[in-house]
Structures are given as C-alpha cells and as structure tokens.
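# Predicted structure and sequence below. I'll ask about it afterward.
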Amino acid sequence: MDRIELIAPCHFGLEAVLKREILNLGYEISEVEDGRVSFYGDRKAICRANIFLRTAERILLKVGQFRAVTFDELFEKTRAIPWEEYIPENGKFWVAKAASVKSKLFSPSDIQSIMKKAMVKRLQERYHTDWFTEEGAAFPVRVFFMKDVATVGIDTSGISLHKRGYREVSGKAPITETLAAALIMLTPWNKDRILVDPFCGSGTFLIEAAMMAANIAPGMNRSFTAEEWKNFIPKRDWYDSIDEAEALIHDEIETDIQGYDVDGSVIKVARRNAREAGVEHLIHFQERDVKELRHPKKYGFVITNPPYGERLEDKKDLPALYRTFGESFRTLDSWSAYMITSYEEAERYFGRKADKNRKIYNGMLKTYFYQFLGPKPPKRPGEGRREDGQNSICNGK
C-alpha cells in the first residue's frame, strides 16, 4: 500500500489555503470539497501532514466511499472494506463520529452502531475469532454522508490539530490556531513586515505568525493517534518527519511582532503561551488600550480578532470600541488592517468600508474577515514578495 488517500478537513471557505499548503508539502491533490481537501501520498505523508499542516483540522486515512440508502446497504458495504489492512487483531476501533447531509440515512447513532457491527463481522472472519480485546492502539473511524454517498476515514490525528500544545488557557472569544494561521496566510504579511494585534487576547494570531516566521512546524509539541499504529506506519517515519521539522527551524531571527490588550491578566496568559510555543523572544506583549495603537514605521499590518459582544450587556460598548479602533488605525500611515468579527456594524463604526470582505464560519458563528488595504511598500533590491493576499507557506521538504 505505497499510495494512500488522505482527507484534511478545514474551516469552510479556507480550502484554497489548505490546498496550497498540501501542494507545498509535495503531495498530489485528489479532490477539493466544501470544508475539506483530499490528497494522495505514502504512509509517511500521515506523519508529515500532521506535523507540518497549519490549517488542517485533522488528517483522515480514507478507507472507503460508497452509496448507501438503507442500513442493510450500509452494513454490507462497510463490511466489504478491508479493515484488516489497517486494524490489528488487538486494535481498539469504533465509529467516533457520523455526520449526514441531504441523505436518507441521517441518524448518527444508528449509523455508528451499524458500522461498528459490520467492522466486527469483517474482522471476526479475517482473524478467526469471536472476541476482540481492543486493548491495543486506537483506530477511531469517521463517516460523512453527502447525498447518500458515505466517505469513510480513520482519524490519524486524535485531538484536533488546532490544539498545538502551547495554549492551555484562552482569553475571551478565542480564535482557533488553525483559523488564525489560515487568516494570516490570506494576507501578504511575511516575517520582514511589522505585525500588531491590538486585541491580542491569548496571543494566537501573534504566536502563529511567529511560528511561521521561525519556520516552526505546528505539530512539533504534541502527539497523534497514528503514532501507535506500529502495524501500519514504521516508527522511523515519525522520527524522520520530526528530524525534518527540527532541521527547518530558524528562530534566530529578528521580527517586529507586537500584541496589546487592555487586560493585564490576559497579557500574562499570552506571554505564557508564547513561551510554550518557543517564540516568546519574537513577540513583544504590552498592556495597552486600542486608543494607544501607534507605530513609527510604515507599511505595517494589523491582524486582529476584536470583541464581538458575545454577551448582550457587552454589545452596547461595541460602537465606541470599533470607532476608537478606526480612529487609531487612521494614524498609521500606509498600514493595512485585517479583522475577523461577527459584529455586523464593524465597518460603520470603524469608519471605512473594507476593500475586501470574506465570510468565514468560526465554528457555528458566522464571521466576516474585513480587509482594509494600504499601499504596497517600495520593492527593495533583489526582494521577491507577494502582495496578492496569498502568503507563502514554508515547504516541509
């Protein structure tokens, strides 16, 4: 099984960013759908995708795809999947999640139960046993129905990939690490440019940017379910992938990445998170109100996740807050600003209509990524730079 197909779910609307990441890792795209990108690779691709991809939510090993409109069909077609090629006799296996859209089979619990029975039946026949101890490595299965077509995968990641391992405590209205990384990649920012987040909270935007600047792979400080799949992935593949990631780190660099927040206790959390991520020396955090947003240099970037007014009593403060933000930003000559918010009056009180606006779902919350573009800086001799809103991605090879 030298060639396998992997599925990488992502935030809806950010598939192009993930596709570019996968291509930069050297893999062939097989399909791009709403909320996921599929690609071909070898078994080592499981290791490299989990360690290097910044915008994927998890990595699934695709094991089957079929049409089923009855539970009998679901049972037989699940049973036809060669589960023994993936799951050893002592493996722990279950259908961890089932989802269904526009399909006749729509009950997650029933789908999970039927598929588990079919898996047991298949493995009983192949391993010639009536009982499985299920005391070995975990093989959680996920299935997604779309218009009666089931796509079946085994989760190689375990905990979602947005859990980098550096953020134990979050501030108010945290943005996930994967979404933060994707939004940064939608801007022309690079490590040589100034970056400020005046509502930095737990520091996610800044930490993700610093990790990109230092070329630190996002999965280096955590473990993955598939690390225990000794029957399927040689341990050497994991060691080689980590060695590859470590060799690419370049954290002895100078950056101008700054984070402000009016809450001093949140700044302490952000500093701790940056320290855990290994990028504390690349970010300057400061307790500061947005009205004090200032910087002497030109052509910088503001990338931020300002308060949304999640609680009803907080919404009354939003007009003044966004107005102050807009007034402060106007003092930053030649800068660009990018903000994600669910506050629909953001442009009005910010005092400027966005040059670009992208709808993005942050979980179940509909948000907007407003882009207020400043002028391009003059090109320095010998400098190659992208200004098309498609930031470069570090090649993991």
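Looks like it arrived, so ask away. The structure displayed is predicted, hence computed values, not measured ones. Numbers count the residues shown, from 1 in each chain.
# drop to CA atoms for contacts and neighbour counts, all remaining ones
Fine.
# Show me where the stretch 1-150 of the chain has its strands.
Applying DSSP state E, counting those that start in this stretch to the stretch 1-150 of the chain gives strands spanning 4-9, 28-33, 36-41, 60-67, 92-101, 138-146, 149-155.
# Just want the angle from the first one to strand 28-33.
Using axes from the mean of the first three to the mean of the last three C-alpha atoms, to 10 degrees, the interaxial angle of strand 4-9 with respect to strand 28-33 works out to 40 degrees.
# Among the strands of the stretch 1-150 of the chain, which comes closest to A270?
Closest to A270 of the strands of the stretch 1-150 of the chain is strand 4-9 (C-alpha to C-alpha; 27.4 Å).
# In the closest one, which residues are buried?
E5, L6, I7, A8, P9 (16 or more other C-alpha atoms under 10 Å).
# Would you state the helices of the stretch 251-397 of the chain in chain order?
Remark: helices assigned in the stretch 251-397 of the chain by DSSP state H, counting those that start in this stretch are 264-277, 312-315, 318-329, 346-350.
# Got another one to weigh against that:
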Amino acid sequence: MRYDLIATSTFGIEAITASELKALGYKDINTENGRVTFKGNERDIARTNIWLRTADRVLIKMAEFKAESFEELFQGTKAIDWWKIIPENGKMHITGKSVKSKLFSVSDCQSIVKKAVVEAMKRKYKRDVFTEDGPIYKIEVGILKDIVTLTIDTSGPGLHKRGYRENAGEAPLKETLAAALVLISKWNPDILLYDPFCGSGTIPVEAGLIGKNIAPGLRRSFVSEDWPNIKKSIWQEVRREAEAAINDKEFVIYGSDMDGKVLKTARQNAIKAGVEQYTNFQKLPVEEFSSRKRVAYIITNPPYGERLGEEKQVRKLYETLGNLYKNHPEWSFFVLTSYYEFEKCFRKKADKNRKLYNGRLLCYYYQYINPVKEK
C-alpha cells in the first residue's frame, strides 16, 4: 500500500532531513515548515524510521481538508477509511494542536475526531463497541488557518531517542539536532573532529554513528512494529540491511569538558551507541585545549550564558575559541549558540550563519569553513 508520509523536523533543519531522504533514494520530496513530505509503502515506513538522523517522527498523512465548524471536522474525519490501517482492536489515542483557526479548542477537536474515527470503524466492522486492547495508533489532528491535517504516528517515542542516552548533561542537545550539526558541516571520518564542550557526548556520539554509517534507529523499537499491516519480516529485513551497511572505517573523535562527572555519562553513551572505540573523552577546560594537527574540525555547542551572572564567563569562553581559531588558520569551526554577540567575542564574522532552534531557544549555527587539504 502507498502512503503519503511526513517526516517532521525541527525548524531550520528541514532541508537536511530532505537531503537524507534523497540520499535514501526518495523522490518527489516536498519541504515545508517543520516537515518533509514524501511517498512510500510499509517497507519505507520501517526504513525511514530506522535511518533518518534529523527527523523527529515519521507520520502517515490520512487526509487534509478545510473545516471551520465542528460538523465539518466530524464529517471530514468520518469519511476516511481508517480501517485500512487501524485494526478492530486498535487502541486509538488522539492528540491535537490548533493555530490561527476558528476551531481553537484543542480538547473539543480531539473529542470530535475520536467520535468520527469510531463511526468510520463502525461502518467497516459492523459493531458499536471497540475493546481498544490492541496495538497503539496515535492520531493527531493539526489545524492551521482552518486547514485540518490528520496523521497517524508510526514512530512512537521521538526519533531523537536512539536508546543510548539515559542520562544527559544539564542542558542536553537533542540527538537529532546534534546529527544535523555534523551533517551541515559536511564532516567525514577522514577529518579529525574535536568537541571542546562535549558535555554528555551527543555530538561525538552522533558523529561516530555517521562516520560508521550506523543507522540511528537500528537498536530501538517503533510503535508501528506492533501493527498487523506491517509484517515483522519487513522490519527484520531492513535491520539486516542496516547492519550490513556499517562500514569498516577507523577514526577517533575527541570530546573534552571540564566536568568529569558528565564525561562519565559521555563514555557510557558511546558504549551504548556502539561507538566507544571511535570516541575519546577527556577532562580538559577549553583554555588548556591544544593540538598540533594541521587540519581539523571543531563542532561544538558551548554554554550560552542564559543564567544571570554567567555572561562574563561565557564571553571569555568564546574569546578562547576565537584564539584557538586564530592559532589554527586551516581548521574549520562550527559553533551553535544563542548568544547574540558571539561573532564579536570570537572576533571574526562567520562564513555562514544558520538559524536553528535548540528546543524552543532560537540559536545560530556559526560556520567558519576552510578547505580540507589533508588529514
């Protein structure tokens, strides 16, 4: 069966998610705010859940229609053949959101959609009561400017939950955003990579997964694995292919931080992710960081100075990074921060500057790019 699929993503990295889909061989891709749409079958649902590094979720788009009244919402939802995906005992969980729409009460919209879905199921299964003790189907009703989009989530827990990070630092960077930072930089394992503010190790670990071509969802489960319309053999086959795709490249990614406790977590995360032999973590303040390597990448997410009284300390850290750049003119630096005067502290205007969101916090990804000549 062919589906209209949506890979949702954080604002600012939709194009990276689209590039991932193209690299996986998908065509007719459409990029919008916060999502990338494409078409695929059951195997594609398994494949994109397992392989996408920067997407938040993979959704099945069931319908899109205009609704300015609860009756229009009910009838539009009822007209959909939900039974083609949801079995008789499927557990239906409804979530919702509404932006700039006449139907602004999300709880009412959720209730109406649930009633309409049940009515559509009655039409197929010829019964009035459903046990809902089977696999889970999370249906979302999203309304934007009176346009209703109805989707079913195939992922379950967000795709940033790779399964390797049970503990994180004080201000954790999402795995999906960390992967995006690495992909935007165009780093490859032939280039030495440092993260001098590595925290719980998310950037080095994600870079390790990218360097080894390890599918980020290889060792986790997805809600649609329990669905009867996607055969277990499909998931098994896609996982076998992902295992076979892991390369034999040898490299080491270096992460350092002044917090020894969080580095212990970083090492544990690398072990769980299967990249411990490709990462090296050490306790080291950025002021003491040094390297004789002629060519390298710095990809990092330093402190932002969001707390009162931290600004002076953060400015000093950024000045230290700027000195590091000055002393290594052939290195490339990629820095994510929300601090508005970063370039002033760094003492150089970035070659590229990309607006990204770390959670709800607006940040900029400052890119200082030098051509790589040798390892």
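Good, I have the coordinates. Everything numeric in this text was worked out from a predicted model, so none of it was measured.
# what's the TM between chain one and chain two?
After superposition, the two chains reach a TM-score (TM-score structural alignment, normalised by the length of the second structure) of 0.97; 375 aligned residues with a C-alpha RMSD of 1.4 Å.
# Counterpart of M92 of the second structure over in the first structure?
In the first structure, the residue paired with M92 of the second structure is F93, using TM-score structural alignment.
# ok so, going back, for S100 of the first structure, which of the helices of the stretch 251-397 of the first structure is the nearest?
That would be helix 312-315 among the helices of the stretch 251-397 of the first structure, by C-alpha to C-alpha, at 33.2 Å.
# which outside residues touch that closest one?
The contact list for helix 312-315 of the first structure, computed with C-alpha atoms under 8 Å, 6 or more residues apart in numbering, reads Y308, G309.
# That helix: average distance to aligned residues in the second structure?
Compared with the second structure after fitting, helix 312-315 of the first structure has a mean deviation of 2.6 Å; criterion: mean C-alpha distance after the TM-score superposition for the first structure.
# ok so, going back, can you pull the contacts of the match of M92 of the second structure?
The contact partners of F93 of the first structure, by C-alpha under 8 Å, 6+ apart, come to I87, E134, A138, F139, P140, V141.
# which one of these is nearest T151 of the first structure?
Nearest to T151 of the first structure out of the contacts of F93 of the first structure is V141 (C-alpha to C-alpha; 10.6 Å).
# Which residue in the second structure aligns with the closest one?
By TM-score structural alignment, V141 of the first structure lines up with I139.
# Was I right to think that match contacts G90?
No. The pair I139 of the second structure / G90 is not scored as a contact, 11.5 Å apart, by C-alpha atoms under 8 Å.
# between these two, which one's more packed in?
I139 (24 against 19; other C-alpha atoms under 10 Å).
# need the contact list for that one.
Neighbours of I139 of the second structure in contact, by C-alpha under 8 Å, 6+ apart: M92, H93, I94, T95, L150, T151, I152, D153.
# So the third one versus I139 of the second structure, what's the distance?
By that I understand I94 of the second structure. 5 Å (C-alpha to C-alpha, to the nearest Å).
# again, but for the fifth one
From L150 of the second structure across to I139 of the second structure, the span is 7 Å (C-alpha to C-alpha).
# residues in contact with A137 of the first structure?
Contact partners of A137 of the first structure, counting by C-alpha under 8 Å, 6+ apart, are N90, G91, K92, T225, E228, W229.
# hmm, 7 Å instead?
Applying C-alpha atoms under 7 Å, 6 or more residues apart in numbering to A137 of the first structure gives the contacts G91, K92, E228, W229.
# in the second structure, which of those remain in contact?
Retained in the second structure by both residues aligned by TM-score structural alignment, their matches' C-alpha atoms under 7 Å are the following of the contacts of A137 of the first structure: G91, K92, E228, W229.
# List only buried entries from those residues.
Using 16+ other C-alpha under 10 Å, the buried ones in these are G91, K92, E228, W229.
# Report how many residues lie close to the aligned residue in the first structure for T279 of the second structure.
In the first structure, T279 of the second structure lines up with I283, judged by TM-score structural alignment. I283 of the first structure: 24 surrounding residues under other C-alpha under 10 Å.
# wait, doesn't I283 of the first structure sit right on E254?
No. I283 of the first structure lies out of contact with E254 (C-alpha atoms under 7 Å); the separation is 9.8 Å.
# Stretch 189-204 of the first structure maps to which residues in the second structure?
Mapping stretch 189-204 of the first structure onto the second structure (TM-score structural alignment) gives residues 187-202.
# So which residues make contact with the matching stretch?
For stretch 187-202 of the second structure, the surrounding residues in contact (C-alpha under 7 Å, 6+ apart) are 168-169, 173, 175, 178, 211, 251, 253-257, 262-263, 265-266, 286, 296-302, 375.
# pretty sure I6 of the second structure is in contact with M62, am I right?
No. Assessed by C-alpha under 7 Å, I6 of the second structure is found out of contact with M62, at 10.5 Å.
# So for the spatially most central residue of the second structure, what's the nearest residue that isn't a sequence neighbour?
The centroid of the second structure falls nearest to T176 when counting by C-alpha atoms, centre = their mean (2.9 Å). Closest residue to T176 of the second structure apart from its sequence neighbours, by C-alpha to C-alpha, 6 or more residues apart in numbering: T54 at 4.4 Å.
# Thank you, goodbye.
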